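*Asks:* Pasting the sequence and the predicted model now:
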Amino acid sequence: MSTPKKRIILNAFDMTCVGHQAAGTWRHPSSQASRYNDLDYWTNLAIELERGAFDTLFIADVVGVYDVYRGSAEAALRDGAQVPVNDPFAAISAMAAVTRNVGFGITAAVTFEHPYLLARRLSTLDHLTKGRVAWNVVSSYLDSAARNIGMDRQIGHDARYDLAEEYMQVTYKLWEGSWEDGAVLRDREKGIFTDARKVHPIRHEGEYFKVPGFHLCEPSPQRTPVIFQAGASSRGRQFAARHAEAMFVLATGPETARKLTDAIRAEVVAAGREPDSLKIFALLTVITGPSDAAAQRKYEEYLDYASPEGALALYGGWTGLDFSSLDPDAPLTAVENDSLRTTLESLAADSEAWTVRDVIRKRSIGGLGPVLVGGPQTIADALEEWVDEGGVDGFNLAYAITPASTTDFIDFVVPELRRRGRAQADYAPGTLREKLLGDPGGRARDSHPAAEWRDHYKGRESVADSSRPSAFEGANARLIEAAE
């Protein structure tokens, strides 16, 4: 009996900006990237993704600008390279209203927003989407972001993960512990909406955060949203092994991906979790058409619109290196700094040394990830190799041209993947966590650290315990009785 083929998880990778991974291509006549301010762009994209039975729309975000290249943000502004950029949360409820199944992975950095507030925003969306929300946990890597919220510079790379560990603990306490199951009664006859005896202050006091109270939202369908994570540095892998249910990695090919996926899954097991409790996504850009030749012509056309300077502006922000100061033909090597450390690590791990010229030639379209060009069979073969040989579970598919890249993939590649038993034709029932991991109930697994806080406060101090007797209790009681 043959072993069933692993289903390939498909995520569309986008950002609420003009140029995400392919700077300059917004100028192409068929591109709608400059409509990023138009809600119809986002709702139409969500409908299209559900037509292709994509798992999620994975929305990246930064709260700074790419100003390392030539010491200025000019190149990024000129090419629309991730600036201007909007808040990724705003369009989610509208997209959820026109779809039923596609999930939404939302990036939010732990460094710049208090966990008490972010926990409410994510719970709100989990309610409004009926449990289709994931949180991509990141620690911001741009110095410009830190400076604009009053810091001198970005927090150190490893220190950001120390902060993130406490941040997660706070959110888990709020989501999983502060409201017991059954706290919300909605009892019209007794006039009781919430039983205050089942709502608990978390009394968190840590190195970075102090949160004495309880969560502002009642429990959402998933309570804790699905946890995505996007960092494959050594420290990032440790964090992912403990917290992530899906992880976004950078690799130049299946061989380098295999080294990453093996290492990550070994750390997941060492952290006391099941190896299948974390799904791993690789970043790719796919340019396809009815045939290899048609796809190649399309790729060459797109390259005419790609901006080399825009690409180097992005890489400057991702690596912390001013590429204008580097020898264009000298091999790039990984460096220790506080930027997105995995960017140069992923290139340095390749069998062939990369140069600045290679970045321009190979990544002006793909950005952080490789570009696959070919017809349906060629692309399906390559994706299967990434999954079977590289050990990934699926992909974050960036666009060269939006929404054409997504539509082409759905029209040409998805049918071929379905024919091979690799892509879903419909969705499993339930929340996003149930769809991705196959776990019933929609809650984080018992092996996940969020589960440590379930029932943690049960039987302990509740909001009702803090209610003080009134000095005018008798008079108030008579007033209330008279009113009734």
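*Replies:* Nice, thanks for sending it over.
*Asks:* going forward, measure contacts and count neighbours with C-alpha atoms only.
*Replies:* Noted.
*Asks:* wait, isn't residue 143 in contact with residue 64?
*Replies:* Yes - the criterion here is Cα atoms under 8 Å, and residue 143 meets it with residue 64 at 7.5 Å.
*Asks:* Let's check: the centremost residue of this structure is which one?
*Replies:* For the chain, the residue nearest the mean C-alpha position is residue 136 (3.1 Å; Cα atoms, centre = their mean).
*Asks:* packing partners for whichever strand or helix holds it?
*Replies:* Per DSSP states H and E: residue 136 is located in strand 133-138. Contacts defined by 3 or more Cα pairs under 8 Å, 6 or more residues apart in numbering; DSSP states H and E place strand 133-138 against strand 103-109, helix 115-128, strand 226-229.
*Asks:* In the first one, which residues are buried?
*Replies:* By neighbour count, with 16 or more other Cα atoms under 10 Å as the criterion, the buried positions of strand 103-109 are 103, 104, 105, 106, 107, 108, 109.
*Asks:* got a list of contacts for it?
*Replies:* Strand 103-109 is contacted from outside by 55-61, 88-89, 92, 132-140, 228, 432, using Cα atoms under 8 Å, 6 or more residues apart in numbering.
*Asks:* here comes the other one, which I'd like you to weigh against the first:
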Amino acid sequence: MLREIHLNAFDMFCPGHIQQGMWTHPRDQSYRVNDLQYWTDCARKLEQGLFDGIFFADVVGVYDVYGGSADAAVRGAVQLPANDPTIVIPAMAAVTKNLGFGVTCNLIYEQPFLFARRMSTLDHMTGGRIGWNIVTGYLDSAARAIGLQGQVAHDDRYDLADEYMSLVYKLWEGSWDDDAVVGDKQNAVFTDPAKVRVIHHEGRQYKVDAMHLCSPSPQRTPVLYQAGSSPRGREFAATHAECVFVNGQKKEDVRGITSDIKARAEAKGRSTDDVKVFLGATLIIGKTGAEAQEKFEEYRRYVSSEAALVHAAASLGIDFAKYDLDEPIETGKSQAIVSNVEIMNKAAGPKWTRRRLLEQMVLGSRQQPWVGSAEEIAETLIGWSEEAGIAGFNLSRTVTPESIDDVITHLIPLLQEKGVYKTSYAEGTYREKLFGHARLPATHSAAQYRGGTAAE
């Protein structure tokens, strides 16, 4: 029996997200990101297609590695201007009933006490449909924006993140009992004080002595996404993540990452079924393979090579402007996304050049698009699901909204016919739809803080 495939739209609150230059396409509507109706229309469309959710990427810095300046990023709309995705989610939730919302928030730059309140509020306002993509950042510009000299070292960021997670778990899971709110108008008691407790936390990075400000939300802890494929990132994912986001490589490499994370999770007492891996993918779909190829060639005319290099320079931590087209690039030690450098070394060889990098970025990013008829794309998704252990796909936009329209109109009905895609939503919260339970299971590390246990 084939496994069910999950689909998320992968987007960002900005005109230029992954496929650099696509905002210049005459049919692209991403220039409307400041228009609230753009997002509510998007939400309705995704729910019509039974998408599991929309996964919002986010950064809190600018891409200024290329040429030592942000000018090219500003000029080419490389994830700039970028608005706060948490603001638009309640409006999207108001026009949908089932769509989930995964939002990226960088814990390095978020005070945990206030962040915990924001996530609980979003979980309330969405009826239990919020997820959090846990990131520790990779842009020095973001560190400088909040007054730091530069980023914390890669592995040290994960050490800090482990403490951060324990603190927000205490607030979400341990501060309020489920039945704390009684709403007793006759005796003028809204909440029973005996069922709300102060969290005392004093660690290496954080000190909090306070009760959580929000009553228990439908999920308490949001659905936990994480996107780390480095050895330290995998260990973090095995401890905390429910959904792990990986970037495209060879199937055997992705299968290795998936198996390793699940094995690490199992060693921590978790069920391997409690970890789902999502692969980033870009789909170009036609009624026939020839039509899809024609659409791909049309899209290529709008690619910005400069913008693609700007984005790659920041995420790889390498200033490509310093190298001639065929000059070997030295990767060295980077505090950016370590796994991205490893992926490029595998794809282009250890002595890769700007030319070879640009050859990889055929549609303005390092993510190679899958081009084909709906039948061909369906078989590709099924193959990845079965052969690499992938639970679902985060689909990045190309030309919006037609890239999503193509998935809904052509691909999803075919996946349904093949028995690998739902025909209706399951009841309940985001976590219930994905995993069958509303709250984190007892085997998750957050469970130790429930009812005030280990909350000190």
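*Replies:* Sure, I can see it. On a predicted model such as this, the values are computed, not experimentally measured, just so you know.
*Asks:* Just want the angle from the strand holding residue 136 of the first structure to strand 103-109.
*Replies:* 30 degrees (axes from the mean of the first three to the mean of the last three Cα atoms, to 10 degrees).
*Asks:* What range does the next helix or strand after strand 133-138 of the first structure cover in the second structure?
*Replies:* Following strand 133-138 of the first structure in sequence order, the next helix or strand is helix 143-147 (DSSP H and E). Residues 140-144 of the second structure are matched to helix 143-147 of the first structure when aligned by TM-score structural alignment.
*Asks:* Also stretch 42-53 of the first structure?
*Replies:* Going by TM-score structural alignment: stretch 42-53 of the first structure matches residues 39-50.
*Asks:* For that stretch, list every residue counted as buried.
*Replies:* For stretch 39-50 of the second structure, by 16+ other Cα under 10 Å, it's 39, 40, 42, 43, 44, 45, 46, 47, 49, 50.
*Asks:* swap in stretch 296-306 of the first structure?
*Replies:* In stretch 296-306 of the first structure, the ones that count as buried by 16+ other Cα under 10 Å are 296, 298, 299, 302, 303, 305, 306.
*Asks:* Tell me which stretches of the second structure form strands.
*Replies:* For the second structure, the strands defined by DSSP state E occupy 6-12, 53-57, 100-106, 130-135, 181-184, 189-191, 199-202, 207-210, 223-226, 243-246, 276-281, 283-286, 370-373, 392-396.
*Asks:* Please convert those strands to JSON lines, extending it with distance to residue 268 of the second structure.
*Replies:* Formatted as JSON lines, the entries for those read as follows, by distance: least, Cα to Cα, whole Å:
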{"stretch": "strand 6-12", "distance to residue 268 of the second structure": "26"}
{"stretch": "strand 53-57", "distance to residue 268 of the second structure": "27"}
{"stretch": "strand 100-106", "distance to residue 268 of the second structure": "25"}
{"stretch": "strand 130-135", "distance to residue 268 of the second structure": "19"}
{"stretch": "strand 181-184", "distance to residue 268 of the second structure": "34"}
{"stretch": "strand 189-191", "distance to residue 268 of the second structure": "36"}
{"stretch": "strand 199-202", "distance to residue 268 of the second structure": "24"}
{"stretch": "strand 207-210", "distance to residue 268 of the second structure": "27"}
{"stretch": "strand 223-226", "distance to residue 268 of the second structure": "17"}
{"stretch": "strand 243-246", "distance to residue 268 of the second structure": "16"}
{"stretch": "strand 276-281", "distance to residue 268 of the second structure": "16"}
{"stretch": "strand 283-286", "distance to residue 268 of the second structure": "36"}
{"stretch": "strand 370-373", "distance to residue 268 of the second structure": "36"}
{"stretch": "strand 392-396", "distance to residue 268 of the second structure": "24"}
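*Asks:* Residue 253 of the second structure: which of these is closest?
*Replies:* Smallest distance to residue 253 of the second structure across the strands of the second structure (Cα to Cα): 10.5 Å, for strand 243-246.
*Asks:* roughly how far is the strand holding residue 136 of the first structure from the heart of the chain?
*Replies:* Counting by Cα atoms, centre = their mean, to the nearest Å, strand 133-138 of the first structure is centred 4 Å from the centre of its parent chain.
*Asks:* thinking again about what came up before, distance of the residue nearest to the centre of the first structure from residue 227 of the first structure?
*Replies:* 6 Å (Cα to Cα, to the nearest Å).
*Asks:* Residues in contact with both of residue 143 and residue 64 of the first structure, list them for me.
*Replies:* By Cα under 8 Å, 6+ apart, no residue touches both residue 143 of the first structure and residue 64.
*Asks:* Could you check which residue of the first structure pairs with residue 199 of the second structure?
*Replies:* So residue 199 of the second structure corresponds to residue 202, using TM-score structural alignment.
*Asks:* Hmm, residue 178 and that match touching each other?
*Replies:* Yes - using Cα under 8 Å, residue 202 of the first structure is in contact with residue 178, at 6.2 Å.
*Asks:* Neighbour count for those two, which is higher?
*Replies:* residue 178 (31 against 22; other Cα atoms under 10 Å).
*Asks:* re earlier: any residues in contact with both of residue 202 and residue 178 of the first structure?
*Replies:* 214, 457.
*Asks:* The match of stretch 42-53 of the first structure: how far from the chain's middle?
*Replies:* Distance, centroid of stretch 39-50 of the second structure to centroid of chain: 18 Å (Cα atoms, centre = their mean).
*Asks:* Same check on stretch 291-309 of the first structure?
*Replies:* 28 Å.
*Asks:* Same question for stretch 117-125 of the second structure.
*Replies:* 18 Å.
*Asks:* Count the neighbours of residue 362 of the first structure for me.
*Replies:* Residue 362 of the first structure: 15 neighbours (other Cα under 10 Å).
*Asks:* Aligned against the second structure, show me the partner of residue 433 of the first structure.
*Replies:* With TM-score structural alignment as the criterion, residue 433 of the first structure pairs with residue 431.
*Asks:* what's the answer for residue 67 of the first structure, then?
*Replies:* Residue 67 of the first structure maps onto residue 64 in the second structure, with residues paired by TM-score structural alignment.
*Asks:* what's the closest non-adjacent residue to its match?
*Replies:* Spatially, and ignoring its direct neighbours in sequence, residue 64 of the second structure is nearest to residue 70 (4.0 Å; Cα to Cα, 6 or more residues apart in numbering).
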